[in-house]
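> Need the 3D shape of this:
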Amino acid sequence: MITAIILAAGEGKRMGTLKQLLPWKDSTIIETVIKNIGDSRFIDDEIRVVLGAEANRVESVLKEWGDERLKVIKNNNYKEGMLTTVWQGIKNISDSTEYIMLALGDQPLIGTDIFNEVLEECINERPDIMVPVVNRKRGHPLLINRSLIPEIYDLKKEGGLRKLLHKYPDKIYHFDIDDESIIIDLDYYNEYQKHKR
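Have a look, this model is predicted:
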């Protein structure tokens, strides 16, 4: 019913290094994100990780991952924007998938309990689009019903998925959640150091 798509193609320019492989606890940032999502009881289709910058290097770290749901996808056009990574991630999804869950590869602070809370709400409410919100700020993961996939392909690279949200404000279900991890991504090295502690 739910396929997770982890967007992890960025170069980490603001970080100054490839952030997917930065140490986090006893592994790396990207491995922590995959594990937190994989441990959710609601992800019953694939866990797709879409790579771009230094894709082969990141993929080599994931080679021994013992979860048959995991599928590594490469986006050769990642420099053209995040929407190209989304397009690669949604290509040929399983017929059994009703929702795609878009998660960011630099949000290791979102724990399995938060993913469970968001996904359970989505399954119960069945919205077209679901966005978790904390303190009136939109966060991740973003859930989109598969019926809107053609609309995602129609989007222009400039503006990305935000254009979809602007186009269908009446289809969005905002889910208030009391956890700031949904809005914390690690763009800069000082943020990484602060949250790593």
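
> hey, let's count contacts and neighbours off CA atoms from now on
OK.

> list the contacts for the spatially most central residue of the chain?
Closest to where the C-alpha atoms of the chain average out (C-alpha atoms, centre = their mean) is residue 103, at 1.3 Å. Neighbouring residues of residue 103 by C-alpha atoms under 8 Å, 6 or more residues apart in numbering: 4, 5, 6, 7, 140, 141, 142.

> Go through those and flag which are in strands.
4, 5, 6, 7, 142 (DSSP state E).

> Redo the residues you listed as a markdown table? Include neighbour count and distance to residue 148.
Formatted as a markdown table, these follow (neighbours: other C-alpha atoms under 10 Å; distance: C-alpha to C-alpha, whole Å):
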| residue | neighbour count | distance to residue 148 |
| --- | --- | --- |
| 4 | 29 | 16 |
| 5 | 29 | 15 |
| 6 | 27 | 18 |
| 7 | 23 | 18 |
| 142 | 21 | 13 |
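
> Could you also give me the structure for this second sequence? I'd like to compare it with the first:
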Amino acid sequence: MSEALPCKAARPGPVAAIVLAAGTSSRHRGVNKLLLPFKDGAVIHCAVRAARDAGVAPLVVVTGHQRERIEAALAGLPVTFAHNPRYREGEMLSSIKVGLARLEGTDVEAAFIVPGDQPLLPTWLFRRMQQAFVQGCGEIIAPKFGAARGHPVLIARRWWPMALALPDGAQMRALLHAHPQAVAHILVNTDEVLLDVDTPEAYQQALGRL
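Next up, the predicted model:
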């Protein structure tokens, strides 16, 4: 399922997840894509549960659009919420910054960045990436399918200040491109690391995978 990575000494410490759930689902014509039914819950449940079932904790869900509905949908799951007041600007980076800021006062060593609209992300991938981080294989870890980098992306704490310092309009990939020596890729044989439900057509395609 993944490549063998050259690793260094073990790096213990908690690994968290920041699940991005703030967007307006503009391509779904008024329907919140994160609340669409998927498996035995909603799209947002799948991303949260994949991380939870891999033992990732704490789980921070960054809300924005329809904040109350997202919080209600995830009631009973072991998550905390952080609201992004700038969600209407449509920048994923602003939500990532909100999530990282929420984790700053914790003992977390690294954080997954998890798009809430990717319901097919497998639990084994979270486990494999967490293992790679703990074993010292990289400080920024991402899956790759073919030549395409997917999600989630795992970022060690030492890189958070640089992420928080990125200017408005930038993307997280700028951090990865600027520091390739810190990035380790796990090669996977599934395109599920690339698939989201950003459009109605993509949602139907994802349903066809079940």
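
> Do a quick rundown of the helices in structure 1.
Using DSSP state H, the helices of structure 1 run over 29-38, 55-62, 82-90, 112-125, 149-153, 162-167, 189-196.

> Would you mark the buried spots in the second one?
What it means is helix 55-62 of structure 1. Residues 55, 58, 59, 62 are the ones in helix 55-62 of structure 1 that count as buried (16 or more other C-alpha atoms under 10 Å).

> Ok, the longest one next?
Residues of helix 112-125 of structure 1 classed as buried by neighbour count (16+ other C-alpha under 10 Å): 112, 114, 115, 116, 118, 119, 122.

> Check the alignment and tell me where the third one lands in structure 2.
By TM-score structural alignment, residue 115 of structure 1 lines up with residue 126 in structure 2.

> ok, which pair from the buried residues of helix 112-125 of structure 1 is furthest apart?
Spanning the widest gap among the buried residues of helix 112-125 of structure 1 are 112 and 122, at 15.2 Å by C-alpha to C-alpha.

> I'd like to check which residues are in contact with residue 21 of structure 1.
Contacts of residue 21 of structure 1 (C-alpha under 8 Å, 6+ apart): 28, 29, 30, 58.

> what's the closest of these to residue 99 of structure 1?
Among these, and counting by C-alpha to C-alpha, the member closest to residue 99 of structure 1 is residue 30, at 22.0 Å.

> quick one: contacts for the nearest residue to that closest one once chain neighbours are set aside?
Excluding the flanking residues, the one nearest residue 30 of structure 1 by C-alpha to C-alpha, 6 or more residues apart in numbering is residue 20, at 4.9 Å. By C-alpha under 8 Å, 6+ apart, residue 20 of structure 1 lies in contact with 8, 28, 29, 30, 58, 105, 106.
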